[in-house]
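Chemist: Build me a model from this:
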Amino acid sequence: MGISSTNISIINNFLSNFKELFSKKQFLVFVLAVYSLLMEYKRNCLSSMASNTSLDYQAFQYFFSESRWNLDELNNKRVRVIENQRTTKSTDDGVLVIDDTSCPKPYAKNTEGAKYQHCPSLNREEVCNAAVVSAFSSKSKYFPINLKSYLPESEFPRGKKDYRFKNKLTLAKELVCDAISKNINFSYVRVDSWYASVDFIESMDAKDLKLVAEVKPNRLINFYHPIKRRHCFIKQDELVKLIGSFYSHKLKPVCVRHPNGYRRDFLCCSFKSELKDCSVKVKVAVVFGRFSDEDSKSIHVLITNGLNAYASAIVSKYSLRWSIERVFKELKDVFCFDQYQVRHKKQTERYWMLCFIVWSLVYWIKQNGYLNKTLSGKLESFNDYKKALGSLLFLGSGISISKNRDSVCNLYGLKSHRMKKALGLAA
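Modeler: Next up, the predicted model:
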C-alpha cells in the first residue's frame, strides 16, 4: 500500500512550516517525499521512494530535477524552525563544527562530482561524492546547519584555475559565514587537523572567532627545549617526548562528562605558543587519552586562539566535534543519505536536503518529547523514532482509505464489486 497524504498532526505540523515555499502540487510531492524517507529500504532510490507513496516515479523525478523551488530558502526555513524553540535551538555553550563527508559511488560513471578522491567515510581513496558540512554541537543538542558540495578540479575545464572551483577550505570558510548569517549561537569553531591551515586559522582570528582544532603531526610548534636551553620550533613527536621526560609534573587531570553519565579522563599539558609561519598566537594543549572507543590516537595536540582558555575548556570544546560524526551516521544509516541514483549536482543536493528535513523532523519530535504520551514503547535512537513515525503513517493511510473508498478504487483500478466488497470498499 502506498502512503498517501494523511492526518498525522505531529508530522504535518512540522511540514506546514515549509508550505509557503512551494506551489500546491510541489508541496504535495514534498510531503510524500518526506513520508517516503520514513519508510524502510534495503537500498533506496527515487523509484523505491515513489513505490512507497501514491505518486509515480515521474513525479518524484521532476520534483528533484526540474521543479522550481529554492534549496537555500528551504534550508534557511528549516534552521529557523529549529532556532525558534528553546528545546532545539543553538546555545552559546556549543560549538560550530566543520567537517566533510562522502557518499561512495564505486560504479558511478556519469554522476556529477563522483570522482576518485579521498573518501572520509572509508578513510581511503574511492570514487565518491563529497560535501563539506557545518553543524551545531553542545552537550545536549546537535543538528546539521548546511552543506556545500565539493566538485574536484577535474570537473572544471581549467582545473584549479577555473573561477568556479572551490577547495574544501574555501567551502569551510563560507559555511562559517553562513552560520553567522543564520544567527547560530556558538562559542568556538571546531575543525579537525586537515582544516587547521594557517589561512583558516588567520581567517577565523580576523573575524574575532574563537577556534579549537587539532594540528597535523608535521606542524612545527614553538616550545622551550630544555636540552638546547632555548625556544625553537619542533614537531609533535619531539614535543610529546620532551613533555614526558622533562615536564610530566605539569600534566593536569581533565575529565569530560556527558549528559548520559559517560565520562573520559585525560592528562593535559597546556602552554601559550605560536605555530611556524602563522601570525596568530595560540594556546597549545597536549592531551593524553582517547576521545572515544573508536579513536585511533592516544595523544592529541590541540590549539586555540583563545589564549585565556583553560585546558579543561579546550578539551571539552574539542570533544563536542564527535556529534557531527553522529549526524553523519544517522543520516546515512537511518535516512539513506548516501543512497541515491541521480546524476546531476542539483538533484543530489536536493536529495541531501530532503534527508536534512527528515532528520530535523525526528530531532524536533525527539527533543520536545512529542511521542512520549502517544506510544507505549520507549523510543531512544533516531531509528526508533523513524520506525514509530513510519508505523503511524501506515495507520493513518489505512484510516484515510476507509474514509475515501471511491478515490482508492480509482487509484488502484479496482472494478470488481466482489473484490471491493471483500476489501471493505463497497458502498
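
Chemist: From here on, just use CA atoms for contacts and neighbour counts.
Modeler: OK.

Chemist: The stretch 201-350 of the chain: helices as residue ranges?
Modeler: For the stretch 201-350 of the chain, applying DSSP state H, counting those that start in this stretch gives helices covering 236-246, 311-319, 322-333, 345-368.

Chemist: Using TSV, lay out the ones you listed together with distance to D56.
Modeler: Conversion of these to TSV gives the following (distance: least, Cα to Cα, whole Å):
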stretch	distance to D56
helix 236-246	58
helix 311-319	45
helix 322-333	25
helix 345-368	17
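
Chemist: Could I get these in CSV, plus columns for distance to Y116 and mean neighbour count?
Modeler: Below are the helices of the stretch 201-350 of the chain laid out as CSV (distance: least, Cα to Cα, whole Å; neighbours: other Cα atoms under 10 Å):
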stretch, distance to Y116, mean neighbour count
helix 236-246, 31, 15
helix 311-319, 30, 21
helix 322-333, 20, 17
helix 345-368, 16, 20
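
Chemist: right, so of those helices, which gets closest to E20?
Modeler: Ranking the helices of the stretch 201-350 of the chain by proximity to E20 (Cα to Cα) places helix 345-368 first, at 15.4 Å.

Chemist: So which residues of the stretch 51-200 of the chain form strands?
Modeler: All strands of the stretch 51-200 of the chain, identified by DSSP state E, counting those that start in this stretch, fall at 95-104, 115-119, 124-137, 142-150, 188-191.

Chemist: which one of the helices of the stretch 201-350 of the chain lies closest to K148?
Modeler: Of all these, it is helix 345-368 that lies closest to K148, at 8.3 Å by Cα to Cα.

Chemist: Tell me which of the strands of the stretch 51-200 of the chain approaches M49 most closely.
Modeler: Taking the strands of the stretch 51-200 of the chain one by one with Cα to Cα, strand 95-104 is closest: 18.8 Å.

Chemist: the inter-axis angle of the closest one versus strand 142-150?
Modeler: Interaxial angle, strand 95-104 versus strand 142-150 (axes from the mean of the first three to the mean of the last three Cα atoms, to 10 degrees): 50 degrees.

Chemist: Determine how far strand 95-104 lies from the middle of the whole chain.
Modeler: Distance of strand 95-104 from its chain centroid, counting by Cα atoms, centre = their mean, to the nearest Å, is 6 Å.

Chemist: can you check stretch 332-345 too?
Modeler: 14 Å.

Chemist: Also this sequence, please, to line up against the first:
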Amino acid sequence: VLKNPVLSVLRDINFSSILKQSNFIKRDIGKSPYLIILHFLYMFIINKRISTFMKQSSDSYKKDVYYRLLKNSKYNWRKLLLLSSVKLISKLHILQKAADTRVLIIDDTVEIKRGKFMEGSCRNLWNNKEHRTVKGLNIVSLNYSDCYTDMMLDFSINYNRNQIVNVNENYFHHKSNAYKRRVEGNNSKNNLALQMVNRVLKSGIYADYLLVDSWYAKPNFIYEIKEKGLDVIVRLSKSNRIWQFTGKYKTLERLYTRVKSHKSSKLGNYNSIKYSYVSTTTTHKTLGRIKIVFIKTKDNLIPIVSTNINLSDIEIINTYKKRWNIEQGYKDLREYFQFGKEENRIYEALIARITLSFLAYNLTSYINRINNEPQTLGELFRNLECQLETLAIS
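Modeler: This is a model prediction of the structure:
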C-alpha cells in the first residue's frame, strides 16, 4: 500500500493545531483550510496549476474555494510558516550531531513580474542574474541550515519608491494581519532582516551564526544581532565611510597591506576557484574585537568578518560558504515549487502563494532528510511527484 509522505508529515507535526493558532477558520471559506492547503501542497509538488489540478483530480474543489483561501486577509501566513518550521526542525534534533554548525542566512532575491496592477511590485529593481533593472518583487527571506537540511523560515516583500500599485491604498484595520504585512514593506531591508531574526529566535530555533552578504554588513545591524546572543559572519563592503577601525590602520586596505606584509598567506580553493587567505584581529568602535579573514582571488579581495574571534580562518571560510545554500534554495524553489510564478494581483494572495511554496520546500527537505538514503532535491521531487500522482488524492 502506498503511503502519502506529505500527509504523514503534516500529521506528525499536528498541522491542524498550527492552522488554528494561525487563525485559519473554516467558516471564512466554507471548506476545511487543512484540505485546501493540502491540495495546494500537492499542486506545488506535482507542479500543476490550479486549473490543471482541477481537471486531473476528482476530489478537487471549485476554483473559487482556492482563491478565497488565498485572498483572505485574516490568515496569519507568517505564523503558519514559522510554527511548521519550528516543529520540523525540532524533529531533526535526533539526527543532528553536536559538531554540526547551524546557521541562519539572510538574503534577498528579485522576481521579475510584468503585470501592470500587481500589488507589491516595483520598478527599477536591480536583478543580479539579468544584470539590469527590472520590474518585479524584492523578497527578503530568512533561511535555516544545519549542513544537511535547508528550510525557509520567514520572508518580507520590500518596496522601493517606484511601487506600481500603492499597497496602502486598500483599507484594512490597523490590527489585521493584512495591514501589518502590507506596511512592513516600507521598512529598510536591514530592519526587515532584524525583525525576522527576532521572530525566529523568540520561536525557540537555535543557531550558531547568522550569515549575511555585504548589503547587510552595517556595524549597527551586526551589533544588534550580536546583542541577541547570535554571532555574525559577514562579507564586508569595501567602504571606508562605513568601515573605520580604531588604531593606526583604520581602513580595510591598510589592514590588508599590513597583515600581508607580516603574515604568510595560505592557499585554498572553492570548486574551480583558487584563492589565498590571511587574517587579523582588530577593534571596531561599535563591535569591539572582531576577526577579519582576507580572501584574495585572481580578481577580487573579499574581507569576511566574524564576531567570534576564537574561530580559525578555515572555520570562518567554511561557515560562510554555507551562505550559498540559500541561493541553491531559491533555484530549487523556482524549478520545483512554482516560486516566482505567482500571478496574483492581490497582495494577500501573493503572500499566501509564496508561503505555500516555502512550506512545500520545507516539507520536501524534511522528507529527504529522514529518508534512509537521502537524494538530491531533484531526485526526491521526481519520486514524490510519481507517488502523489499514483495516489488517489483526497
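
Chemist: Let me see the TM-score of these two.
Modeler: With the length set by TM-score structural alignment, normalised by the length of structure 2, the two chains reach a TM-score of 0.80; 360 aligned residues with a Cα RMSD of 3.3 Å.

Chemist: Trace N185 of structure 1 over to structure 2, please.
Modeler: Superposed on structure 2 with TM-score structural alignment, N185 of structure 1 falls opposite Y206.

Chemist: I'd like the distance between its match and H93 of structure 2.
Modeler: From Y206 of structure 2 across to H93 of structure 2, the span is 11 Å (Cα to Cα, to the nearest Å).

Chemist: So for these two, which residue has more residues nearby?
Modeler: Neighbours per residue (other Cα atoms under 10 Å) separate Y206 of structure 2 from H93, with Y206 holding more: 17 against 10.

Chemist: I'd assumed I295 was in contact with G268 of structure 2.
Modeler: No: under the criterion of Cα atoms under 8 Å, G268 of structure 2 makes no contact with I295, lying 9.3 Å away.

Chemist: Find residues that contact each of these two.
Modeler: Common neighbours of G268 of structure 2 and I295 (criterion: Cα atoms under 8 Å, 6 or more residues apart in numbering): Y275, S276, Y277.

Chemist: What is the neighbour count of the first one?
Modeler: To tie it back to what came earlier, the one meant is Y275 of structure 2. Per other Cα under 10 Å, the neighbour tally for Y275 of structure 2 reads 18.

Chemist: Quick check, it in contact with K296.
Modeler: Yes: in this structure, Y275 of structure 2 is within contact of K296 by Cα under 8 Å, at 5.5 Å.

Chemist: could the shared contacts of G268 and I295 of structure 2 go into TSV alongside distance to S17 of structure 2?
Modeler: Putting the shared contacts of G268 and I295 of structure 2 into TSV (distance: Cα to Cα, whole Å) gives the following:
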residue	distance to S17 of structure 2
Y275	50
S276	52
Y277	50
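
Chemist: Looking at these, which one is closest to R353 of structure 2?
Modeler: Using Cα to Cα, Y275 comes nearest to R353 of structure 2 of the shared contacts of G268 and I295 of structure 2, at 41.1 Å.

Chemist: which residues does the closest one contact?
Modeler: Each residue near Y275 of structure 2 by Cα under 8 Å, 6+ apart is listed here: L267, G268, N269, I295, K296, T297, K298.

Chemist: Mind checking which of these are buried?
Modeler: G268, I295, K296 (16 or more other Cα atoms under 10 Å).

Chemist: Aligned to the last one, what sits in structure 1?
Modeler: Taking TM-score structural alignment, K296 of structure 2 has F288 as its aligned residue in structure 1.

Chemist: any idea how far K332 of structure 1 is from N129 of structure 1?
Modeler: 13 Å.

Chemist: Then I10 of structure 1 would be within a helix, right?
Modeler: Yes: counting by DSSP: H, G, I helix; E, B strand; the rest coil, I10 of structure 1 is found in a helix.

Chemist: My read is that it contacts Y370, right?
Modeler: Yes: contact criterion Cα under 8 Å: I10 of structure 1 and Y370 qualify, at 7.5 Å.

Chemist: For the counterpart of F233 of structure 1 in structure 2, list the residues it contacts.
Modeler: When structure 2 is aligned by TM-score structural alignment, F233 of structure 1 is paired with K250. Contact analysis of K250 of structure 2 by Cα under 8 Å, 6+ apart lists Q244.

Chemist: can you check V1 of structure 2 too?
Modeler: Going by Cα under 8 Å, 6+ apart, V1 of structure 2 touches no other residue.

Chemist: same thing with the one 5 residues further on?
Modeler: Contact criterion Cα under 8 Å, 6+ apart gives L363 as the residues in contact with V6 of structure 2.

Chemist: Need the counterpart of it in structure 1.
Modeler: When structure 1 is aligned by TM-score structural alignment, the residue opposite V6 of structure 2 is I11.

Chemist: Check K135 of structure 2 too.
Modeler: Under the alignment (TM-score structural alignment), K135 of structure 2 pairs with V127 in structure 1.

Chemist: do you know how far its match is from T348 of structure 1?
Modeler: Taking Cα to Cα, one finds V127 of structure 1 at 15 Å from T348 of structure 1.

Chemist: swap in E325 of structure 1?
Modeler: Per Cα to Cα, E325 of structure 1 is found 21 Å from T348 of structure 1.

Chemist: again with G398 of structure 1
Modeler: 32 Å.

Chemist: same question, V334 of structure 1
Modeler: Remark: distance between V334 of structure 1 and T348 of structure 1 (Cα to Cα) = 18 Å.

Chemist: One more: Q26 of structure 1?
Modeler: When distance is defined by Cα to Cα, Q26 of structure 1 is 18 Å away from T348 of structure 1.

Chemist: cool, and K403 of structure 1?
Modeler: As judged by Cα to Cα, K403 of structure 1 and T348 of structure 1 stand 37 Å apart.

Chemist: if I pick the residue lying closest to the match of K135 of structure 2 once chain neighbours are set aside, what's in contact with it?
Modeler: Spatial nearest neighbour of V127 of structure 1, excluding adjacent residues (Cα to Cα, 6 or more residues apart in numbering): Y116 at 4.0 Å. Counting by Cα under 8 Å, 6+ apart, Y116 of structure 1 touches E125, E126, V127, C128.

Chemist: Of these, which is the most crowded?
Modeler: Neighbour max across the contacts of Y116 of structure 1 (other Cα under 10 Å) = C128, 26 neighbours.

Chemist: My read is that that residue contacts E112, right?
Modeler: No: C128 of structure 1 is beyond contact range of E112, at 10.0 Å (criterion: Cα under 8 Å).
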